[in-house]
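>>> Just need the structure, nothing else, for what follows:
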Amino acid sequence: MELSPPPKGLEAAYASLFTTGSLSFLHELISTFDEEMEQILQLRVSRKAHLDLSGDLPNFLESTAHIRADPDWRVLPVPTRLQKRHVDIGDMAPCDTQRFVRALQSPAQGIQVDFDDGNCPTFPNQIKGIHNVILAVNNQLPGVPHISQAPVLMLRPRAWNMVEHNMLVEGKEAPGPLFDFGLLMYHCGRTLLENQSGPFFYLSKVESLMESRLWNNIFVWTQQKLGLPLGCIKATVLIENVLATFEMEEILYELREHSAGLNCGIWDYSASFVNKFGYRRDFLLPDRSKYVNMEKRFLRSYLDLLVQTCHRRGALATGGMAALLLPQSQHADSYSKVLAAVERLKLLEINAGVDGFMVYDMNLIKPMQKLFERHSEGDNQLHQLRGDVSVTPEDLLSMPSGGVTLHGLKYNIAVGVLFINAWLSGKGHFFYRGQVEDSATAEISRSQVWQWIRHQARLEDDGRVVSRRLVTELTKELRTELGLFCRSGRSTQRLHTAADMFLEVVLKRHFPEFITSYLNLDHTFLSSHCLGEEEEEAEAAVEPSRGRSKL
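This next block holds a predicted model:
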């Protein structure tokens, strides 16, 4: 095993993470499951190739019909601390110590401790984030409640597509999710269990029952290796891919001893349609800012089916994250409008039967908890079996009608460029026009721009074709506009680099599967963090405090 040296200023945290015992555990964990993980990734490639070559569409599996038809099986009941999951804090990158502490002091039921969508996985960020979790679990963060009383930690390791460049195991870079999961379990698993507060996980980007089977095998192996009781690990699977929607019962079945339920979100899921079917004109996804929301047939069907599937099997169903940010002043004219907008969208999820959802803004926690209490009964809605729901493949694959607007095109370009800019500065999310943006919104943004160029979509505004030239011109305009707010030559250069990288992604002949994979493997990202970029440069010039855009 080879490990990079500690980043400057994190020597003590590094030494506490990478002990002889933890390194031995990581080596054995990764070497045990590396081959099976590679097979999973190859199966993804094979499945995508089959869809492209055959023109087939996904359907519920005939080979597992007996699992869906069996009315008797259930997941094991979740522990007491997971019975009530009304409001979790989302996009919580734990390397942000100040925000992490605030979250632990908050009245939220849980915290999505995010090493994935809302986090930029630089080596310093991973070390600092995992170390902060260890401090929280061991009650060593000042002013924070005991771990048994603080919001429950829902630990979210990186997805299968991510690698850890700073650790080589048997000559290969370590899988990002096993690096994160292994360190968290080794250092925190037993303490969380003894305090009846875990270990609980979110699993990102799962696409099939085979992938949930792999995670289950990892859980069983880890519990045996660490001397923990079977079934103590609980995991919520994020259904972020259209293919996974057709295997939700099977995913629960594979994890039935370790399941904490399924989660439903909007943007990664919508982007997966472009990922899997984007070459087909029939799956041209219209302007997300105008025509895509959870009330549309394909998304509402997905939400309803997820709730029905979970509750039928005794599992919890959770909704997505409210990205809107409340104005600082409750007396501002926009305060009530923003709050009403969040309440309307979250009430739709509550009425669909979800057992909880996430917010980014901690000022939304109490209003959303009150909303839940007004419109539901008890700690959860497992009694809502949704017998009224009957979802077909056609429902799940029905694209909403609508076109492309100039506003939507510009917005998608801005989110894509600014996400790359944030990533290059060591951050996994940023604020833009009153809401938080992360890799999920970056995925849908760059996916739509790529698809609109590919299918030569026309703007509703003036009939212009969304062409390479138009997107390039708009990106240059944005770069110039944002450049006015850059505070140094280095931040200006980084913004220019981000704009160039965005154009490279959306103009590629073949669709890059994940923007995070592209960024994580790109030489610009690697070199910038090998040089040890200073913390003050991590603040993008276009990232105003509390989410107010300077544009």
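>>> switch to C-alpha atoms for all contacts and neighbour counts from now on
OK.
>>> The closest residue in space to His146 that isn't next to it in sequence: neighbour count?
Setting aside the residues directly before and after it, His146 is nearest to Asn139 in space (C-alpha to C-alpha, 6 or more residues apart in numbering), at 5.7 Å. Using other C-alpha atoms under 10 Å, Asn139 has 16 neighbouring residues.
>>> mind checking the SS state of Asn139?
Assigned with DSSP: H, G, I helix; E, B strand; the rest coil, Asn139 falls in the coil class.
>>> Same check on Val144?
At Val144 the chain is in coil, as set by three-state DSSP.
>>> Just list the residues touching it, thanks.
Going by C-alpha atoms under 8 Å, 6 or more residues apart in numbering, Val144 touches Val101, Leu104, Gln105, Ala136, Ala150.
>>> Does the residue nearest to His146 touch Ile147 like I think?
Yes. Counting by C-alpha atoms under 8 Å, Asn139 does reach Ile147; the two are 6.4 Å apart.
>>> thinking again about what came up before, in helices, which of the contacts of Val144 appear?
Among those, the members found in helices (DSSP state H) are Val101, Leu104, Gln105, Ala136.
>>> The closest residue to the last one other than its chain neighbours and Asn138, how far apart?
Okay, so that is Ala136. Distances taken as C-alpha to C-alpha, 6+ apart place Ile147 nearest to Ala136, at 6.8 Å, with adjacent residues excluded. Separation of Ile147 from Asn138 (C-alpha to C-alpha, to the nearest Å) stands at 7 Å.
>>> Are we agreed that Phe431 is in a helix?
No. With three-state DSSP as the criterion, Phe431 is located in strand rather than a helix.
>>> Can you give me the neighbour number for it?
With other C-alpha under 10 Å as criterion, Phe431 counts 25.
>>> Proceed likewise with the subsequent sequence, for comparison:
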Amino acid sequence: MTTTIRGTLHPRFETILTPEAVAFVAALDGAFAGRRAELLQDRRDRARRISAGEKLDFLPETSRIRNDPSWTVAAPGPGLTDRRCELVSPATRKMGVHALRSGAQVWLADLEDATAPAWENVITGQVNLYDAARDQLEYTDEDGETEHGRLNPPTIIMRPRGWHLCEKHIAIDGRPISASLVDFGLYFFHNARTLIDSGAGPYFYLPKIESHAEARLWNDVFVMAQDLLGIPQGTIRATVLIETLTAAFEMDEILYELRDHCSGLNAGRWDYIFSYIRTFAQRGDEFVLPDRDRVTMTTPFMRAYTRLLVATCHKRGAHAIGGPAAVNPTRQDEESRHRAMSQVRAEKEREAAEGFDGSWVAHPAVVDTCLKAYATVLGERTCQRDVNRVSDITARDLLSLDGIQQTISLQGVRTNVTVALRYLAAWVGGTGAVAIEHLMEDAATVEISRAQLWQWVHHRSQLAEGPQVTRELVERVIEEEMTRLTQGQDDVQVARYEAARDILTQVALEEYLPGFFTNYGYVRYLTDRPLRMKGPLNPQDLRQSERVPATAAAGQGAA
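Modelled structure (predicted):
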């Protein structure tokens, strides 16, 4: 087995890409690449069955797990007892320093949706986390002033990329390897012991999980990683994002599979809305969602999912963490800023009243508002995991759009187009979290926009203004927005918008609805130039990391 680093080596990359660290990642890939490939195929097979009419329901074969009141997850790890406010940001030096000084209890250092997965971003993020774990993270601004992240720093939780993504810049026998294992493996190898010695530990957020079998895979990765480094079993703690519709039906089972390493579930609201659209994109009109700003946490299927999440977590002793407040209050006038912060406070107070133990925010300026909102319900307590709530949520409730007006407007189409173009232009330029119209947009919110466009075109949904949504209509709106957005821009920015239009067209207007826009965008625009794929691409071209030799896959299946 030959492991090759294909990416360009930038300053300090040698700190992260040591022979020992790379061998550790390769060992994880060697043990689990086959199971990962099988589970990703299981995802696709299940998606086809649901599109063909299969009903979503709680799994009968795991009812004993759901009905057994005796088991709980592990106690919170050191530094994880108080999670009232978690600040999510890319793992850049500037944002990392701001996060560490923000007053939040947790810094969610995001290598997933808030990071454009260019090679330099991925490994530079690891460098920054290496420094943060050692209390050495600092940032020098344009005026030459240096800020340090040393004022009562929060606990770090790192979010790796999802199982569906590959890392083309590291290859084993020519095959790209799992991006999840690269992100997890490098961080764990370099920082686990340091974090433990500092009174915390190696903690993770697990994204895009679609079944308890995928949670079991993560648990087995944790067991092997701890064994290889001689770290006691159960040291790792993971919080699972319930951000796919299928995972909502398996919350108990996901906690059970990770019970020795689990610390909670999070209501990943934006990805969850996207998953609802993607899951039912080819089903009947009854599943078509209205303009994205009309889908809120009080929409019936969203309300049911959060109620079930809180009840499930507290039944099992886990933290229930609320979704992000996405406002960017620093770019608004005073009146708008005050109104936005009032909305955030009301939303966070509602979450706390529903039983959540903490919540995400996407900007340091919102931390204090979040903490005050939770204090109105929790008082001096740091959580409410001991408050059990009875849940009577049914499968029908988790899918319900009862009472929702499925109104689609031309402005809704235009908003989806312009947000996607603006975000994707920044994304191909290397930025993964972008402030657009006073909101922090990341990959998940763009997934909503492009999936809605695909669904509306597929169903020829009728606009409130009268016309149907067709490919021709969306293409016209794209051209209009491209003209507006590129006016007066330099050649570099225009090229980025052209790339954004290409990605949006590929993932929103073609006959096939891709699972994620990131797979295509990554191989076309974010890999180092010698590795970029050119010409027409089909789904198999994007699954090179799943081409595991049969003999290796067979060996892994017994692991």
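>>> circling back: which one of Ile147 and Asn138 of the first structure is surrounded by more residues?
Ile147 (22 against 15).
>>> ok so the more buried one is a helix residue?
No. Counting by three-state DSSP, Ile147 of the first structure falls outside a helix, being coil.
>>> Tell me how far it lies from Ala440 of the first structure.
Counting by C-alpha to C-alpha - Ile147 of the first structure and Ala440 of the first structure are separated by 29 Å.
>>> Then Ala103 of the first structure?
According to C-alpha to C-alpha, Ala103 of the first structure stands 21 Å off from Ala440 of the first structure.
>>> Equivalent analysis for Tyr411 of the first structure, please.
The gap separating Tyr411 of the first structure from Ala440 of the first structure is 14 Å, by C-alpha to C-alpha.
>>> So which of those two has more stuff around it?
Ala440 (23 against 19).
>>> That one is in contact with Asp116, isn't it?
No. Using C-alpha under 8 Å, Ala440 of the first structure makes no contact with Asp116, being 9.9 Å away.
>>> Run through who's touching stretch 36-52 of the second structure.
Applying C-alpha under 8 Å, 6+ apart, the contact partners of stretch 36-52 of the second structure are 56, 163-164, 210, 213-214, 217, 279-283, 546-548.
>>> where does that stretch sit relative to the chain's centre, distance-wise?
Relative to its parent chain, stretch 36-52 of the second structure has a centroid offset of 20 Å by C-alpha atoms, centre = their mean, to the nearest Å.
>>> still on that earlier bit, among the contacts of stretch 36-52 of the second structure, which two are most distant?
Farthest apart among those by C-alpha to C-alpha are Arg283 and Val548. That separation is 33.0 Å.
>>> when you align them, which residue in the second structure goes with Tyr186 of the first structure?
Taking TM-score structural alignment, Tyr186 of the first structure has Phe189 as its aligned residue in the second structure.
>>> who touches the alignment partner in the first structure of Pro300 of the second structure in this structure?
Using TM-score structural alignment as the criterion, Pro300 of the second structure maps onto Arg297 of the first structure. Arg297 of the first structure sits next to Asp395, Leu396, Ser398, Met399, Pro400 when contact means C-alpha under 8 Å, 6+ apart.
>>> of all those, which comes closest to Val237 of the first structure?
Leu396 (18.7 Å).
>>> which residues of the stretch 201-350 of the first structure fall in helices?
All helices of the stretch 201-350 of the first structure, identified by DSSP state H, counting those that start in this stretch, fall at 209-226, 242-245, 248-254, 267-277, 288-291, 297-312, 333-352.
>>> Tabulate those (TSV), appending distance to Gly261 of the first structure.
TSV is the format used below for the helices of the stretch 201-350 of the first structure (distance: least, C-alpha to C-alpha, whole Å):
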stretch	distance to Gly261 of the first structure
helix 209-226	12
helix 242-245	14
helix 248-254	7
helix 267-277	17
helix 288-291	27
helix 297-312	6
helix 333-352	16
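>>> which stretch among the ones you listed comes nearest Ala65 of the first structure?
Using C-alpha to C-alpha, the nearest of those to Ala65 of the first structure is helix 248-254, at 9.4 Å.
>>> okay, the closest one sits on what stretch of the second structure?
So helix 248-254 of the first structure sits over residues 251-257 in the second structure, by TM-score structural alignment.
>>> That stretch: how far from the chain's middle?
With C-alpha atoms, centre = their mean, you get 19 Å for stretch 251-257 of the second structure.
>>> mean deviation of it from the first structure?
Once fitted to the first structure, stretch 251-257 of the second structure is off its aligned match by 0.3 Å on average (mean C-alpha distance after the TM-score superposition for the first structure).
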